[in-house]
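> Give me a 3D structure for the following:
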Amino acid sequence: MARRNLNDLLAFVTVAREGSFTRAGAALGVSQSALSQAIKALEERLEIRLLTRTTRSVSPTPAGERLLQAIGNRFDEIESELEALTALRDKPAGSVRITSGDHVLRNIVLPKLTPLMHHYPDVHIEFDVAYGLRDIVADRFDAGVRLGESIDKDMIAMPIGPRLRMAAVASPSYFENHPVPKSPDDLTKHQCINIRFPTHGGLYVWEFERRGRQVNVRVDGQVTFNTSPHIVLAALDGLGIAFLPEEEFSPHLENGRLVRVLETWCPPFPGYHLYYPSRRQPSPAFSLVLNALRT
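Next comes the predicted model:
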C-alpha cells in the first residue's frame, strides 16, 4: 500500500482542535488558504466531509470526530517522543558497548571514562574484555579498542593513547641459566612465551626493526597464552622471554623483577585507537564517549 502524506491529517487535527482556520494556521505556521486546500484534499480522498464550516466557527462532523479521536492522540505521542529526544540531547542518556583488551581498559579507557559516568548517571557503558579482533558490526558493539596498525581500513580510528614500543623481557633468574640474546635471531635458541590470537588461531610472529631492517621471528617455548596478563606472570616466574607492549611490563622493569633485551630492535609504533563504523549522527552518549577518550 502506498504511503500517505500525513501533513493533511495533522492539518485536520489542528483545525478540529482549534476550531478555527486562523488559529490553526498560526499554530502550524501556514496560511489559511493552504490549510483549507489540505482539508479539502483529505475530504476528497476519503470521500466524506470531516469539518462543518460556518462564518463563525469550525467543528468536526461525526466522521471528523471519529477520525480526531482515532489519530489525535497519535500525533500527541509523536510530539512527546520528539521532546524526549530533545531532552536526550540536552541531558545525554543511553548505552554504549565497547570491546577491548584488559590492559588498555584498566589503564586508558576506564580512567578517561570514569569522570564521564560520574557526571552523566544516565549514560551506561558495557565493556567486553576480549583479545581477538572482534567484528564490532556483527557483534553489535558501538566501538572497539585495538592497536592502530591492525584496524580495518573501512573503520574510523581515533588515537586514545601515546605511541608504544614492544619489549622483549625475562626474569633475572632466567638469564642466570641462559645467555642474553644479541639479535632477534638468537630468540630461536631460547624458551619464549607465545601468544595465540583468538581470532585466527595462529601464534604471534615476533616483529623487530632496526635501521630499516625488519626481522620476524617464530619463537618456541613451553607455554602459550591468549591473554597478556598471564604472559607477564609467566615471565615473572622465569618461564622464558616474553614480548608485549612495554607498558605491560613497566612496573616490573622499574623494580628489577624483569630485564629488558633487544631494546634497539623495538621502535615506536601507533598506539591504541578507538575504532567504530562511520555514522553521520552518533548518539549523544556515544559522542560523550568519543570526546572523553580523545587524546
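> hey, let's count contacts and neighbours off CA atoms from now on
OK.
> just checking, next helix/strand downstream of the lengthiest helix in the chain?
Longest helix in the chain, counting residues (DSSP state H): helix 62-90. Per DSSP states H and E, the first helix or strand lying C-terminal to helix 62-90 is strand 94-100.
> Just want the angle from that next one to helix 62-90.
50 degrees (axes from the mean of the first three to the mean of the last three C-alpha atoms, to 10 degrees).
> what comes into contact with strand 94-100?
Applying C-alpha atoms under 8 Å, 6 or more residues apart in numbering, the contact partners of strand 94-100 are 122-131, 134, 136, 140-146, 285-286.
> what about stretch 145-159, distance to the chain center?
12 Å (C-alpha atoms, centre = their mean, to the nearest Å).
> Which positions within it qualify as buried?
145, 146, 147, 148, 151, 157, 158, 159 (16 or more other C-alpha atoms under 10 Å).
> and which of those is nearest residue 226?
Ranked by distance to residue 226 (C-alpha to C-alpha), those are led by residue 146 at 15.0 Å.
> May I ask which helix or strand encompasses that closest one?
Per DSSP H and E: strand 143-147 holds residue 146.
> re the thing from before, tell me which residues in the longest helix of the chain are buried?
For helix 62-90, by 16+ other C-alpha under 10 Å, it's 64, 65, 67, 68, 72, 88.
> this one next, for a side-by-side:
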Amino acid sequence: MAHENFNDLAAFAIVAQERSFTRAAAKLGVSQSALSQTIRALEERIGLRLLTRTTRSVAPTEAGARLLQTVAPRFEEIQAQLAALSELREKPAGTVRITAGEHPATSILQPALKRFLPDHPDITVEIIVDYGLTDIVSEGYDAGVRMGEQVAKDMIAVPIGPEMRMAVVASPAYFKKHPIPLVPQDMTAHTCINMRLPTYGGLFPWGLEKDGREVKVRGEGQLVFNSLGLRLSSALDGLGVAYMPEDQVLPHIAEGRLIRVLEDWCPYFPGYHLYYPNRRHSSPALSLLVDTLRYRAP
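All right, here's what the predicted structure looks like:
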C-alpha cells in the first residue's frame, strides 16, 4: 500500500479500538468530520466497508475486524520501537500511562513519584484511578496496578508493595451503642459502610478467613461508596463499621479514633503488582519507572 496511506490505517485502527469517532478524534487531535472523511476515503480506496456506524455505536465489519487484527499489532510494534529510540538520548523521555485503584495510587504510586519525577524532568506520568479490571492494551495504557492474584498470566507482573491485610474498624462512639463483634456472623447486627466496585457488580464482600475457613460478609448499611477516603471518614464519624486496608487505619487505631475488631479473621494476602504487556521492547521511561517501583523487602 502507498506510503501516504499509513495515516489512514492508523486512524482506522484507533476508531475501531475506541469504537467511537468522538473519542478517536480527541485522541488524534482532529475534528470528527475530518476523521469521518479519512475513514470514508480509506473504505472507497479498498472497496470495502470497514466500520458499521449507528447513532450510538461504531463497530468493525468482518473486513474491518480482519484489517484491525493485522494492522494494530504492527502499529504497536512501531510505537514501541520509536519509544525505544529514546535510549539513544542522554535522558529517557515520554509519557507513561497507568491505571490503578485509589489505594495503590495514593499509598504506593504517589510517594514513589515524589522521589522519581524531580530526577527525570522529561518523563510525564499519567495515572487514571479506575476500579475496573481494565484491558490496558485496548485502552492504551502502558501499565496497570492490581492485586497479585488478579494479574493476567500473559502479562509481566512486578511486585510494588508488601503483603497486605485488611482491617474491620469503627469509632468508639459507634461501639458505645453496639456490641463488639467476635465472629463474622455477628456483623449481621451491625451497620456496615459498604463499597461498590464495577468488577463485582454488587456490593464488595468482606473476605474474612481463620484456620482455613473463609467467610464472605455482606452486611447491611445506609452508606455505599466507591471511595476509600469517604469510607474512612464515615467510620471516624461513627456512621458504621468499615472494611479498610490496614495501612489506612493503623494511625487512627493507635490514637484511639478507631477500634479494630475481628483482627484474627484478617489474614495477609499478596500485595499490589504493576503489570504490563510482554513486549520485546518497553519504553525506557516505563523500564525506569518499573525499576523505581519494584518492591524490595527491608
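> where does the TM-score land?
The TM-score (TM-score structural alignment, normalised by the length of structure 1) is 0.69; 217 aligned residues with a C-alpha RMSD of 2.2 Å.
> on average, how far is the next helix or strand after the strand holding residue 146 of structure 1 from the matching bit in structure 2?
Sequence order places strand 156-159 as the next helix or strand after strand 143-147 of structure 1, per DSSP H and E. In the superposition against structure 2, strand 156-159 of structure 1 averages 1.4 Å from its aligned positions (mean C-alpha distance after the TM-score superposition for structure 1).
> what's near enough to touch residue 275 of structure 1?
So residue 275 of structure 1 contacts 143, 144, 145, 146, 151, 155, 156, 157, 158 (C-alpha under 8 Å, 6+ apart).
> which one of the residues you listed sits closest to residue 279 of structure 1?
Nearest member of those to residue 279 of structure 1, counting by C-alpha to C-alpha, is residue 156, at 9.3 Å.
> Distance-wise, check that closest one relative to residue 284 of structure 1.
18 Å (C-alpha to C-alpha, to the nearest Å).
> just residue 195 of structure 1 next, same as before
38 Å.
> Of the two, give the one with the bigger neighbour count.
residue 195 (23 against 18; other C-alpha atoms under 10 Å).
> What residue in structure 2 is paired with that one?
Using TM-score structural alignment to pair residues, one finds that residue 195 of structure 1 aligns to residue 195 in structure 2.
> A helix includes its match, no?
No - the assignment for residue 195 of structure 2, made by DSSP: H, G, I helix; E, B strand; the rest coil, is strand rather than a helix.
> about what we covered before: is it possible to export the contacts of residue 275 of structure 1 to a markdown table including distance to residue 168 of structure 1?
Below are the contacts of residue 275 of structure 1 laid out as a markdown table (distance: C-alpha to C-alpha, whole Å):
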| residue | distance to residue 168 of structure 1 |
| --- | --- |
| 143 | 30 |
| 144 | 26 |
| 145 | 23 |
| 146 | 20 |
| 151 | 24 |
| 155 | 31 |
| 156 | 31 |
| 157 | 28 |
| 158 | 27 |
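> For the strand holding residue 146 of structure 1, which helices and strands make contact with it?
Here strand 143-147 of structure 1 touches strand 94-100, strand 272-276, going by 3 or more C-alpha pairs under 8 Å, 6 or more residues apart in numbering; DSSP states H and E.
> residues near residue 172 of structure 2, how many?
Neighbourhood size, residue 172 of structure 2 [other C-alpha under 10 Å]: 18.
> What of residue 267 of structure 1?
Neighbourhood size, residue 267 of structure 1 [other C-alpha under 10 Å]: 15.
> Between the contacts of residue 275 of structure 1, which sits nearest residue 292 of structure 1?
Using C-alpha to C-alpha, those come closest to residue 292 of structure 1 at residue 158, 11.7 Å.
> Okay, that closest one and residue 147 of structure 1: tell me how far apart.
According to C-alpha to C-alpha, residue 158 of structure 1 and residue 147 of structure 1 sit 11 Å apart.
> hey, what's in contact with both of the two?
residue 273.
> about what we covered before: apply the buried test to the contacts of strand 94-100 of structure 1 and list what passes.
Of the contacts of strand 94-100 of structure 1, these count as buried by 16+ other C-alpha under 10 Å: 123, 125, 127, 130-131, 134, 136, 141-146, 285-286.
> Which of the contacts of strand 94-100 of structure 1 fall within helices?
Short answer: these in helices (DSSP H) are 285, 286.
> before we move on, the earlier item: closest one of the contacts of residue 275 of structure 1 to residue 211 of structure 1?
The closest of the contacts of residue 275 of structure 1 to residue 211 of structure 1 turns out to be residue 151 (C-alpha to C-alpha; 25.5 Å).
> can you pull the contacts of that closest one?
Counting by C-alpha under 8 Å, 6+ apart, residue 151 of structure 1 has contacts 157, 275.
> That one matches what in structure 2?
For residue 151 of structure 1, the residue aligned by TM-score structural alignment is residue 151.
> Ok, residue 184 of structure 1 next?
Looks like residue 184 of structure 1 aligns to residue 184 there (TM-score structural alignment).
> how far away is the residue nearest to its match when sequence neighbours are not counted from residue 208 of structure 2?
In space, residue 184 of structure 2 comes closest to residue 217 once its chain neighbours are excluded; the distance is 6.8 Å by C-alpha to C-alpha, 6 or more residues apart in numbering. Plainly put, residue 217 of structure 2 is 7 Å away from residue 208 of structure 2 if you go by C-alpha to C-alpha.
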